[in-house]
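> Coordinates only, no sequence provided:
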C-alpha cells in the first residue's frame, strides 16, 4: 500500500468521520448545540477541502496510485453518508433524502466496479451531471449542519433547497449512468441466457 501526502489527506478524511459523529454524542455540558453544529460544519468543510486537495496534489506531485484512486471516492461517500445520517438523527433532513443519496452511491459504485471488471468503465465515467449533484450536496450539508442564520441568511432553508435539489440530481444522474451502461448490461444478460 503506497503512502504519500495525497493518501494521508484521504485517510484524514476517513478519520474525521467518527469525529463528526462523536461531536453529537459528547455530554451536553461539554458543548452547546451551536458549538457542536459549528465544529461539525468546520470539520465537514475541511474534509471537502482535503477531497479537492488530495486529487490536486496527487496529480501535481505525480503521486497518483490505484490505491489512492480506490480510497478517495470511498472516503467521500463515507463522509457524506455519515453527515446525512447525523442530519436525519437531528431531524434536519428526511430519511428519504439520505436513502436516495446513499442508495445511489452504493448502486453507482457497484455498477462502476462491475463495468470496470468487464472492461467497459468508460461507459460510466463521471459526468457533468454527477459533478453538479456533488456541488449541490457538498454545499447543502454544511448549511444544514450549521443550521442557524448566518449574517441574516437562513442557511437551513437554503440547505434544505439544495439537499432536495441534490436528491433530484442524484436520481437523474443515476438514471443517466444506468442508461449509459444499459447496452453492456443487455449484451451480458443476452450472452448469459
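Arrived safely. Bear in mind that the values here come from a model prediction, so they are computed numbers and not experimental data.
> For the rest of this, base every contact and every neighbour count on C-alpha atoms.
Fine.
> Could you name the helices and strands sitting against the longest helix along the chain?
Counting residues, the longest helix in the chain under DSSP state H turns out to be helix 155-192. In terms of contacts (3 or more Cα pairs under 8 Å, 6 or more residues apart in numbering; DSSP states H and E), helix 155-192 is packed against helix 95-117, helix 128-146.
> for the first one, which positions count as buried?
Along helix 95-117, these residues count as buried under the neighbour rule (16 or more other Cα atoms under 10 Å): 97-98, 101-105, 108-109, 111-112, 115.
> Please identify which two of these are farthest apart in space.
With Cα to Cα as the measure, no two of the buried residues of helix 95-117 lie farther apart than 97 and 115, at 26.7 Å.
> Grab the nearest non-local neighbour of residue 95.
In this structure, residue 95 finds its nearest non-sequential neighbour in residue 88, 5.8 Å apart by Cα to Cα, 6 or more residues apart in numbering.
> so what's that neighbour up against?
94-95, 98 (Cα atoms under 8 Å, 6 or more residues apart in numbering).
> Of these, just say which sits nearest to residue 75.
Closest to residue 75, out of all of the contacts of residue 88 and judged by Cα to Cα, is residue 98, at 16.9 Å.
> What separation do you get for that closest one and residue 163?
Residue 98 is 9 Å from residue 163, where distance means Cα to Cα, to the nearest Å.
> okay, and the common contacts of the two?
If you check residue 98 and residue 163 against Cα under 8 Å, 6+ apart, no residue is contacted by both.
> let's bring in a second model and compare:
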C-alpha cells in the first residue's frame, strides 16, 4: 500500500508541471492520461482486494498478485525513475523513453485490471 501511495504522489507531482517533450513540444496531457489510468487501477484494485479478503478464500486467490502485475510495477518504476531524472537538463533526452514506458505501464495496468476482474467473475459465477 505504501508503494502505491508513493507512485500516486509521484505521478501527481509529475502532472503538476507539464513536460516539454522534445518531439511533441509542450503537451500538458502527455503524463496526465496514463497517470489517471494507473492511479485509477491502483484505487480499484486496493478496494477489490479489501472486499475479496472479507468474502472468502477463493476470491482472495482470484486477486492474488500475478506476473502481469509484476511487469506493470517494473515498467512503472523504470518509467518514473526516467521521468524524474529527465527533469534535470542533462538527462532530458531520456524523456521520450520515460513517457513511452509510462504508456506501456498504463496499458499493462488496464490489462491486469481486466485479468483480475475476469478471475473474480469466474469465481462469483461458480457460486
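Cool, got the structure. Computed from a prediction, not measured in an experiment: that's the story for all the values here.
> so what's the residue mapped onto residue 109 of structure 2 from structure 1 up against?
Using TM-score structural alignment to pair residues, one finds that residue 109 of structure 2 aligns to residue 170 in structure 1. Residue 170 of structure 1 makes contact with 100-101, 104, 130, 133, according to Cα under 8 Å, 6+ apart.
> let's go with 10 Å and repeat that
Contact analysis of residue 170 of structure 1 by Cα atoms under 10 Å, 6 or more residues apart in numbering lists 97, 100-105, 129-130, 132-134, 136-137, 163-164, 176.
> Then residue 63 of structure 2?
Counting by Cα under 10 Å, 6+ apart, residue 63 of structure 2 touches 45-46, 48-50, 52-53, 113, 115-117, 119-120.
> Let's see that with 6 Å instead.
Counting by Cα atoms under 6 Å, 6 or more residues apart in numbering, residue 63 of structure 2 makes contact with residue 116.
> how close does it get to residue 112 of structure 2?
10 Å.
> Residue 80 of structure 2: neighbour count?
By the measure other Cα atoms under 10 Å, the count of residues near residue 80 of structure 2 is 19.
> Repeat that for residue 10 of structure 1.
For residue 10 of structure 1, using other Cα under 10 Å, the count is 24.
> what's the answer for residue 21 of structure 2, then?
Neighbours of residue 21 of structure 2 using other Cα under 10 Å come to 17.
> Also residue 1 of structure 2?
Residue 1 of structure 2 has 7 nearby residues by other Cα under 10 Å.
> returning to what we had before: on the three-state scheme, the residue nearest to residue 95 of structure 1 is what?
helix (DSSP: H, G, I helix; E, B strand; the rest coil).
> To residue 53 of structure 1, which of the helices and strands packed on helix 155-192 of structure 1 lies closest?
Nearest to residue 53 of structure 1 among those is helix 128-146; the distance by Cα to Cα comes to 15.1 Å.
> buried residues in the closest one?
Here helix 128-146 of structure 1 shows 129-130, 132-133, 136-146 as buried, counting by 16+ other Cα under 10 Å.
> from the residues you listed, which single one is nearest residue 59 of structure 1?
residue 130 (21.1 Å).
> Map that closest one onto structure 2.
So residue 130 of structure 1 corresponds to residue 69, using TM-score structural alignment.
> With residue 75 of structure 1 instead?
In structure 2, residue 75 of structure 1 lands on residue 2 (TM-score structural alignment).
> For that match, grab the count of nearby residues.
Other residues close to residue 2 of structure 2 by other Cα under 10 Å number 7.
> can you check residue 127 of structure 1 too?
Using other Cα under 10 Å: residue 127 of structure 1 sits among 12 other residues.
> State the distance from it to residue 134 of structure 1.
For residue 127 of structure 1 relative to residue 134 of structure 1 (Cα to Cα), the value is 11 Å.
> List the residues that contact the residue nearest the centre of structure 2.
Residue closest to the mean C-alpha point of structure 2, counted by Cα atoms, centre = their mean, is residue 38 at 3.2 Å. Residue 38 of structure 2 makes contact with residue 106, according to Cα under 6 Å, 6+ apart.
> hmm, back to that, so how far is residue 131 of structure 1 from the match of residue 109 of structure 2?
10 Å.
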